[in-house]
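Trainee: Can you look at this prediction? I've put the sequence above it.
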Amino acid sequence: MALWVDKYRPAQLNDLSYHSDLTDRFREIVSTDDFPHLLVYGPNGAGKSTRVRCILKELYGAGAGRLRLETRGFTTASGKKLEIQTISSNYHIELTPGDVGVHDRIIVQEVIKQMAQTHQLNEKAQKGFKVVVLREVDSLTRDAQHALRRTMEAYSGNCRLILVCESLSRVLDPLRSRCMMLRVPAPTDAEVFCDAR
């Protein structure tokens, strides 16, 4: 049984009812042939994750909505075993690398490398890249953020990143400069009231 918030969560960009200018901007980005790395930021509860899922559905169709919850295992150079929960489809993967603490660099590098090395096109063969969604990038260690920058450059041909965070100030400048930054403001009380009716 699905939670109420998940059951009524907008699934497509057309379903989003507030910040229409931002929705139009997302629609423009999805329709371009050169989809950029994105950095989506804003306060908790503003709808960042919902908008990211809508973008994925717009990019890949219904297949992006068939989600799997998985636990992935990784091993550090010292032999320590790490596990992280991921949500994925055939076209993308979502995770919070900060969940493994100071070993977040390993997770960032390995997940992006794995996604980039498995070439999977959507049913319509329109997009030749997969998407890695990294949540809470503002809580990544500096080491992980530097590794993320290098990994982004190495695999940008067949892997795009959507970085999600609350505080833009805790994301390193070299990382920000490689992404299109999009601010998702919190909805106003009036927008929430209208949407609830």
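Mentor: Sure, I can see it.
Trainee: going forward, measure contacts and count neighbours with C-alpha atoms only.
Mentor: Will do.
Trainee: where do the helices sit along the protein?
Mentor: 4-7, 20-31, 48-60, 104-117, 142-155, 173-176, 189-196 (DSSP state H).
Trainee: Which neighbouring elements make contact with the last one?
Mentor: Looking back up the chat, that one is helix 189-196. Taking 3 or more CA pairs under 8 Å, 6 or more residues apart in numbering; DSSP states H and E as contact, there are no helices or strands that helix 189-196 lies on.
Trainee: So what touches that helix?
Mentor: The contact list for helix 189-196 (CA atoms under 8 Å, 6 or more residues apart in numbering) reads 17, 18.
Trainee: Please list all residues in contact with the closest residue to residue 23 other than its chain neighbours.
Mentor: Nearest in space to residue 23, with sequence neighbours left out and distances taken as CA to CA, 6 or more residues apart in numbering, is residue 13 at 6.4 Å. Going by CA under 8 Å, 6+ apart, residue 13 touches 23, 27, 51, 54, 55, 58.
Trainee: Please apply the same query to residue 172.
Mentor: Shown in contact with residue 172 (CA under 8 Å, 6+ apart): 142, 145.
Trainee: here's the one I want to compare it with:
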Amino acid sequence: MSDVDEMELDEEHAAAKDVAFSSEQKGKKLSKANLPVSAGDTLPWVEKYRPDTLSDVSGHEDILTTINKFVQTNRLPHLLFYGPPGTGKTSTILALARHIYGAHNIRQQVLELNASDDRGIEVVREQIKTFASTKQIFGASTKTDGQLGSFKLIILDEADAMTSTAQNALRRIMEKYTANTRFCIIANYTHKLNAALLSRCTRFRFSPLPIDALRKRVDHVIDTEKVKITPSAVDALLQLSRGDMRRSLNVLQACYASSTPLDDEGRPDPAVEREDITETHIYDCIAAPHPEDVQIILKTLLSSDITTSLRTIIDIKTKKGLALADLLSSLSDELERLEVPKQTRILWMEGLAEVEWRVGSGGSEGIQTGALAGAVRKGVAVMKNGRLDINPFEHLIH
């Protein structure tokens, strides 16, 4: 079949191809910056309430002030955002892109790649180099103040997953096309990035969000979605999120969905009023130990013998389906609040850290549960004796 025949065939069936499936759109990825408006009602709250402007970003006011200075003076450098997940790295750069280019031009001016998938040398040589080496002629920016927005922006999310070869190729592209393109590299761990790549970027560390910043955004979502939740549940949600905005919104949406009343056929029943989300719902959703259970375990460890303490921990773990890693985290927070001698605190910190490392390395839950009880009881024994514990195997050494 000739090229002309193929062209006529495409025109003839153009009306039948109004609906395009993902398999038919090869190479055309739908990034977070290009989500359709019609998907707003079905999106997870993490994406639905992603900040649109820099003023909507919660926390990190010092970073936002510095970035605004760069934009105002038209001196935006290559950027490196790093820090724990859910602290606003991707949201900040997407809000910055909308501020520079406007919502209409962001697709032409911004290339967003997730390096967890696009991590090889081929992506750097083909997609990134092609995008960086071409210049946009029409509609470069909605701004009217000179050169602002005349450059393109390439966002590399999860860049610490890129191969070493790809990182070496990327640093040369960053140098060669600086006049036309700016790069924003987003990573969780900087030690996995090439040192030469780090030296070409201005670094900003996104620390875990403070509770006040979390509360500001969570309260906005609660008011908008009309979520019925108790104040104690909100406090528990913010505390358990540990500075992760993504986690707090995901847990809130999960609890909201579980509180939806259903009819006999399993469909949402709008006639029945939703029940309030309580502190218990939050702890059950996260599968974190309840404060009452932690207090029972702590009281037993401090006042009972090792056998009773171990039985209590195993019993609560079995009935509530708790993991030792979660129990370690909650128990360490309670032990830190106690006023004890320095020697006891050192033994507790050292013992719990050792148990956590063993659990993370694949150690047996049962054995490490006994090690946890032994570490706490050892600190209690030292506190009662008023001296450092003696090595029980010292007589065997001599």
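Mentor: Okay, I see it. This is a predicted model, so every value here is computed, not measured.
Trainee: Got a TM-score for the pair?
Mentor: Remark: TM-score between the superposed chains equals 0.80 [TM-score structural alignment, normalised by the length of the first structure]; 172 aligned residues with a CA RMSD of 1.8 Å.
Trainee: ok, back up a step: highest neighbour count among the contacts of residue 13 of the first structure?
Mentor: Of all those, residue 54 has the most neighbours under the rule other CA atoms under 10 Å, reaching 25 neighbours.
Trainee: right, and that residue touches residue 9 too?
Mentor: No. Here residue 54 of the first structure does not reach residue 9: they are 9.9 Å apart, not a contact under CA atoms under 8 Å.
Trainee: Centre-most residue in the first structure?
Mentor: residue 133 (2.4 Å; CA atoms, centre = their mean).
Trainee: what does it align to in the second structure?
Mentor: The pairwise alignment with the second structure assigns residue 133 of the first structure to residue 155, based on TM-score structural alignment.
Trainee: how near is its match to residue 110 of the second structure?
Mentor: 7 Å (CA to CA, to the nearest Å).
Trainee: What of residue 169 of the second structure?
Mentor: Distance from residue 169 of the second structure to residue 110 of the second structure, by CA to CA: 20 Å.
Trainee: How about the alignment partner in the second structure of residue 58 of the first structure, nearest residue that isn't a chain neighbour?
Mentor: Matched to the second structure by TM-score structural alignment, residue 58 of the first structure sits across from residue 99. Among residues not flanking residue 99 of the second structure along the chain, residue 53 sits closest, at 6.8 Å (CA to CA, 6+ apart).
Trainee: What distance do you get for that neighbour to residue 224 of the second structure?
Mentor: 18 Å.
Trainee: Of those two, which one has the most company?
Mentor: For residue 53 of the second structure and residue 224, the more surrounded residue by other CA under 10 Å is residue 53, and the numbers stand at 16 against 9.
Trainee: Compare residue 169 and residue 110 of the second structure (neighbour count), which wins?
Mentor: Set side by side, residue 169 of the second structure and residue 110 show more neighbours around residue 110, with 22 against 16, by other CA under 10 Å.
Trainee: Apart from its neighbours in sequence, what residue is nearest the more buried one?
Mentor: residue 153 is the one closest to residue 110 of the second structure (CA to CA, 6+ apart), at 4.8 Å.
Trainee: Could you count how many residues lie near the one you found?
Mentor: 25.
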